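A.B. asks: Structural data only, the sequence is not supplied:
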């Protein structure tokens, strides 16, 4: 448990330092807005869903996977259809977005497209929904089956 706490603290500190450039300005996109991409655990995702009313939740799995269970309020945008869905999701670029898939691979691929579409605050549930399913009792209030 202590080791886990130390690892989390180190990751947070590295994230803080890596977000700052030499002169203190952040310039990650063409329009000079700050791009924030945060890797979060399933437990952090649950807290985010519970506390952030503006959060847009995007599930990039297949329709079949989505229908087996998903986070309440999640919008299904299969990762291989993200370009086709651009018009539907671009209207949410001013809001924070939580993106997830089963294991984190497809959602990681989708992040670059979301950045191109103008999303600047992206939370990535890198462990995927399969990690939630391991602890499903802790997540009953945010899952739909």
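C.D. replies: On my side now, so go ahead. Everything quoted here is computed from the prediction, not taken from an experiment. Numbering: from 1, shown residues only.
A.B. asks: CA atoms for contacts and neighbours, from now on please.
C.D. replies: Noted.
A.B. asks: Name the SS class of residue 95, please.
C.D. replies: Under the three-state scheme (DSSP: H, G, I helix; E, B strand; the rest coil), residue 95 adopts coil.
A.B. asks: So it sits against residue 118, correct?
C.D. replies: No - here residue 95 lies out of contact with residue 118, judged by C-alpha atoms under 8 Å, at a distance of 10.4 Å.
A.B. asks: contacting residues around the helix or strand where residue 99 lies?
C.D. replies: Using DSSP states H and E, residue 99 falls within strand 97-100. Strand 97-100 has contacts (C-alpha atoms under 8 Å, 6 or more residues apart in numbering) with 45, 55-61, 106-107, 111, 119, 121-126, 128-129.
A.B. asks: quick one on the thing from earlier: the more surrounded of residue 95 and residue 118?
C.D. replies: Using other C-alpha atoms under 10 Å, the more surrounded residue of residue 95 and residue 118 is residue 118, with 19 against 15.
A.B. asks: Assumed that one was part of a helix.
C.D. replies: No - according to three-state DSSP, residue 118 belongs to no helix; its state is coil.
A.B. asks: Second structure follows, compare the two:
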């Protein structure tokens, strides 16, 4: 996990600003372990659910997964959908 980017997330939250910590792993993986405060939208559902659940395209979004590959892909999908403040944290492993 990219510590610098995670520190940016923590700084936003501590200052009272909204930010989304997004886990793009499967629901099963999320159920086994996840970061406190994160929400789960599996990568294969991201295009369908993101804008409906989080319509503010300015919302800072920090994406993570297990190894970093899905986080990178998820961040790219969110940018394609019009979100402009998206960062990939990489993976938990």
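C.D. replies: Structure's in. What do you need? All values reported here derive from a predicted model rather than from experimental measurement.
A.B. asks: Can you give me the TM-score here?
C.D. replies: With the length set by TM-score structural alignment, normalised by the length of the second structure, the two chains reach a TM-score of 0.81; 88 aligned residues with a C-alpha RMSD of 1.7 Å.
A.B. asks: quick one: the strand holding residue 99 of the first structure aligns where in the second structure?
C.D. replies: Under TM-score structural alignment, strand 97-100 of the first structure corresponds to residues 61-64 of the second structure.
A.B. asks: List the residues that contact residue 113 of the first structure.
C.D. replies: Residues counted as contacts of residue 113 of the first structure (C-alpha under 8 Å, 6+ apart) are 82, 83.
A.B. asks: Which element, helix or strand, includes it?
C.D. replies: helix 105-116.
A.B. asks: That helix: how far from the chain's middle?
C.D. replies: 9 Å (C-alpha atoms, centre = their mean, to the nearest Å).
A.B. asks: downstream neighbour of that helix in the secondary structure list?
C.D. replies: Following helix 105-116 of the first structure in sequence order, the next helix or strand is strand 121-125 (DSSP H and E).
A.B. asks: can you give me the angle that next one makes with helix 105-116?
C.D. replies: For strand 121-125 of the first structure against helix 105-116, the angle by axes from the mean of the first three to the mean of the last three C-alpha atoms, to 10 degrees is 180 degrees.
A.B. asks: Map residue 85 of the second structure onto the first structure.
C.D. replies: Superposed on the first structure with TM-score structural alignment, residue 85 of the second structure falls opposite residue 121.
A.B. asks: surely its match meets residue 36?
C.D. replies: Yes - at 4.7 Å, residue 121 of the first structure and residue 36 qualify as touching, with contact defined as C-alpha under 8 Å.
A.B. asks: which of the two has more neighbours?
C.D. replies: Neighbours were counted for residue 121 of the first structure and for residue 36 using other C-alpha under 10 Å; residue 121 has more, 20 against 15.
A.B. asks: Next, work out how far apart the more buried one and residue 112 of the first structure are.
C.D. replies: As judged by C-alpha to C-alpha, to the nearest Å, residue 121 of the first structure and residue 112 of the first structure stand 12 Å apart.
A.B. asks: do residue 2 of the first structure as well
C.D. replies: Distance from residue 2 of the first structure to residue 112 of the first structure, counting by C-alpha to C-alpha: 34 Å.
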